[in-house]
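Peer 1: below are the sequence and a predicted model for it; my questions follow.
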Amino acid sequence: MRNVLISGASVAGPALAWFLRRDGVRVTLVERAPDLRDSGYAVDFRGAALDVLADIGILDEVRAHETGMRGVTMLAPDGSITGELPASAFGGDLEVPKRALTRILHQAVDAEFLFDDTITALEQHDDRVTVAFERAPARDFDLVVGADGVHSAVRRLAFPAIDPIEHLGMSGAGFTTGNLFGLDRRGLLQPDAGRAVFAFSAGDPDRMTVSLSFGTATPELDRAGRAAQEAAVRAAFAGHPWPEVPRLLDAMAAAPDFYFASTCQVRLDSWSTGRVVLLGDAGYCAAPTSGMGTSQALIGASTLARCLAEADGDHTAAFERYEKELRPYVTDNQQLGRQAVAAFGGDAADSPESA
């Protein structure tokens, strides 16, 4: 194994690239975005994910960007205070802005990056994979890794007959706006009958991140235009009793970084086929409600790289070992994601059989 292509330059892809480069592998990363992504909200790390950051040599630098969240105030539907949650309930062992993590990982990786491009075709051979790109000329690689998220282009090409996305009965929008509530490294959570408003400010005292979630699956809107997505959010929050909600809906309309998604998981019987393997959300998204997405991406990258290094060129054995080691961890995380949606009031079951 001398030449590997990774699709996706968010977290899982660059982390894997660092480990492969350490082992002497030539790596190319292709990313649909025109440049390094400077968006995203706070991400957190739990347990062994901190060890992966330490292995890469960036733990101290990542810690320097810790949000320092102090806690979350619970509100009743009318806005009155009902309780308090510790910062650890949302932030894990360490929480940083997503843009900081992305930049740090990118700077740590010595690899070729192809921005503003994507994979359009995969042709597998016994000894290589021929890859066609939207912009770059076609090239051969020893292995191809799909680390390109829930709606993975690599997965769609490598597993064309399978739709592994399972929607869990919950949707939501996210955006940033001015710090309307004067929050200082704190959050507000206002749940109301299958709806929830979560707002917090961390890192930038002038900005506030807002999440508006509701207990309805809307997979048809994931690829729709912003107007239809905003309309769905407004319909879900119509008549909300908290007087601040109309102001937040107005802020949503003006936000340049509006994001919408239905909460889902990716569930596959196998994470590889031939010389193509999936990593992170592309292969086994546990849903944002699990709180484990970033940790799972880092641990998956470390595990896959180690299995490849120990397999002495036998990618089939490496992929089998990677999946055998990681699947129990993924199964537990997906169960957490489903349980959180069920507690919120979505449709996800919480039985072991459904995880």
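Peer 2: That came in fine, so what should we check first? Keep in mind that what you see is a predicted model, and the values were worked out from it rather than measured. Numbers count the residues shown, from 1 in each chain.
Peer 1: alpha carbons only for contacts and neighbour counts from here, please
Peer 2: Will do.
Peer 1: neighbours of the residue lying closest to Thr176 once chain neighbours are set aside, how many?
Peer 2: In space, and not counting its chain neighbours, Thr176 is closest to Thr209: 4.3 Å by Cα to Cα, 6 or more residues apart in numbering. Thr209 sits with 19 neighbouring residues when counted by other Cα atoms under 10 Å.
Peer 1: tell me the helices and strands packed up against the strand or helix carrying Thr209.
Peer 2: Applying DSSP states H and E as the criterion places Thr209 in strand 207-214. Contact partners of strand 207-214 among helices and strands, from 3 or more Cα pairs under 8 Å, 6 or more residues apart in numbering; DSSP states H and E: strand 165-178, strand 195-201.
Peer 1: what's stretch 4-11 in contact with?
Peer 2: Around stretch 4-11, the neighbours that count as contacts under Cα atoms under 8 Å, 6 or more residues apart in numbering are 13-14, 17, 25-32, 36-37, 101-102, 105, 118-119, 141-149, 154, 294, 297-298.
Peer 1: of those residues, buried ones?
Peer 2: Taking 16 or more other Cα atoms under 10 Å as the criterion, what is buried in the contacts of stretch 4-11 is 13-14, 17, 25-32, 36, 101-102, 105, 118-119, 141-149, 154, 294, 297-298.
Peer 1: in helices, which of those residues appear?
Peer 2: Among the buried ones among the contacts of stretch 4-11, DSSP state H puts Gly13, Pro14, Ala17, Leu101, Thr102, Leu105, Val154, Thr294, Ala297, Leu298 in helices.
Peer 1: second one coming, line it up with the first:
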Amino acid sequence: MPNLTNSSRIEPTRTQSSKRTALVVGASMAGLSAAAQLTDIGYLVTVVERAPQLRLVGTPIDVRGEALAVADKMGILDAIRRNKVSSDERPVFTTFVDASGHAVAELPLEMANDSPDDVEISREALINILHARIGSDTKFVYRDWPVALSQTGQGVEVGFAGGSSANFDIVVGADGIHSSVRKLVHGPEHLYRKHLGVYYAIVDLPSGALGIVNESRTYNCPGSMVGINDYGDRAYGVFAFRAPETEYDYRDMAAQRDLLTRAFRNEAGWHIPFLLDAVRDAPDIYFDSVSQVRMSGWSQGRIVLVGDAAHAASLFSGRGTSLAMLGASILAEELDASNHEPSVAFTRYESRLLPVVRKAQEGVIEARDFMVPESQNKINERNSRFPLKSLRH
């Protein structure tokens, strides 16, 4: 297991070992995948995470396509499959309901998957599997993040919010759509993040809430969506609503709750009041813009971006985790193949992954309009395409 000691200072790692050193910023899917695979090719890795611990809250995610081969190479595919949440007990991906809760349409599972091999797994389970896969020499530091990056011919001098500084051979920015590394190296967020006209939120619910067990139910009113996804041992409420880009502090939970509450204050259909009460009472919620990140390049010198920091496709793509795992794998492969020459490895990494990213980013607007139709007519049109089994001929 990785070293979980949370030091108040990040010491220069070169003095600890003759190994090459890497700083990974962010301990989510991209960061943990990168840390594991950089360790495999001989790096001494430090992972720094702004949150006080690993972030486990979130709806289940998909491991699909080439990411399955990456998981197999890492030796974690069997563990991922053992922890999958999909089963024969959940025959449909989601059931659409009307304001009274009556089922009006259902989306078959095959509509959500690329192939029968795709694996749906809880965020918590995958985070724990990736975390356990990382070598014991890896150091994790929480409640800290880079505030200064200065490149020299032989490394990157990193200044941290906690007051320490250290030098690393390479720095990997895996800190998500609001990446601090991207901002320090490439400039303000607005240059790269494109808001797709929707905000999205998740809140934990008690399992079996309102009698919904082992299924997903979704209700749409014009321009918004709410749902309850129950996976037996975990349940989540989800929200999405159309809105232009809104100025708010994305780290301010009170501001997030206020935006969400105001977006649904005039809606009382289905279980919206229950879900808003859950938002009010929850110690933590997830809330953010549905956005894409588009960049012409993901590296500068010895600093490189992976995952959503480089190329968020948005949650409507269903491919964020798979892209993160694949990107981390390609990055490690190219570092190893280039004898750890960053300029060569990072260029090859970008050229190999970019076509996959562009494909994942396509079709997201169509998926948005499917899940969050802007009018009642479009809701009715969508539902008519996927009638209940009892109504099919």
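Peer 2: Nice, thanks for sending it over. Remember, predicted model here, so these are calculated numbers, not experimental data.
Peer 1: TM-score of the superposition?
Peer 2: For this chain pair, the superposition-based TM-score is 0.91 by TM-score structural alignment, normalised by the length of the first structure; 344 aligned residues with a Cα RMSD of 1.9 Å.
Peer 1: before we move on, the earlier item: roughly how far is the strand holding Thr209 of the first structure from the heart of the chain?
Peer 2: In terms of Cα atoms, centre = their mean, to the nearest Å, the centre of strand 207-214 of the first structure is found 17 Å from the chain centre.
Peer 1: now for the helix or strand just after that strand, which elements pack on it?
Peer 2: Next in sequence after strand 207-214 of the first structure, counting helices and strands by DSSP H and E, comes helix 226-236. Applying 3+ Cα pairs under 8 Å, 6+ apart, one finds that helix 226-236 of the first structure contacts helix 245-254.
Peer 1: again, only using 7 Å
Peer 2: With contacts taken as 3 or more Cα pairs under 7 Å, 6 or more residues apart in numbering; DSSP states H and E, helix 226-236 of the first structure sits against no other helix or strand.
Peer 1: return the set of buried residues in that helix.
Peer 2: When burial is assessed from 16+ other Cα under 10 Å, helix 226-236 of the first structure yields the following buried residues: Gln229, Glu230, Ala232, Val233, Arg234, Ala236.
Peer 1: let me have these in TSV, extended by distance to Val96 of the first structure.
Peer 2: As requested, the buried residues of helix 226-236 of the first structure are exported to TSV (distance: Cα to Cα, whole Å):
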residue	distance to Val96 of the first structure
Gln229	28
Glu230	27
Ala232	30
Val233	27
Arg234	30
Ala236	30
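Peer 1: with respect to Thr316 of the first structure, which of those is nearest?
Peer 2: Gln229 (41.8 Å; Cα to Cα).
Peer 1: identify the residue nearest that closest one in space, chain neighbours excluded?
Peer 2: Gln229 of the first structure's closest residue in space is Leu221 (Cα to Cα, 6+ apart), at 6.2 Å.
Peer 1: wait, Val109 of the first structure sits on Trp18?
Peer 2: Yes. Contact criterion Cα atoms under 7 Å: Val109 of the first structure and Trp18 qualify, at 5.2 Å.
Peer 1: for those two, indicate the residue with more neighbours.
Peer 2: Neighbours were counted for Val109 of the first structure and for Trp18 using other Cα under 10 Å; Trp18 has more, 23 against 20.
Peer 1: pretty sure the more buried one is touching Ala111, no?
Peer 2: No. In this structure Trp18 of the first structure lies outside contact range of Ala111 using Cα under 7 Å: 8.2 Å.
Peer 1: quick one: map Asn83 of the second structure onto the first structure.
Peer 2: If you follow Asn83 of the second structure across to the first structure using TM-score structural alignment, you land on His65.
Peer 1: meant to ask about Tyr286 of the second structure
Peer 2: When the first structure is aligned by TM-score structural alignment, Tyr286 of the second structure is paired with Tyr259.
Peer 1: contact partners for that match?
Peer 2: Tyr259 of the first structure sits next to Ala173, Gly174, Phe175 when contact means Cα atoms under 7 Å, 6 or more residues apart in numbering.
Peer 1: nearest to Ala305 of the first structure, of the ones in helices among the buried ones among the contacts of stretch 4-11 of the first structure?
Peer 2: Of all those, Ala17 has the smallest distance to Ala305 of the first structure: 8.6 Å, by Cα to Cα.
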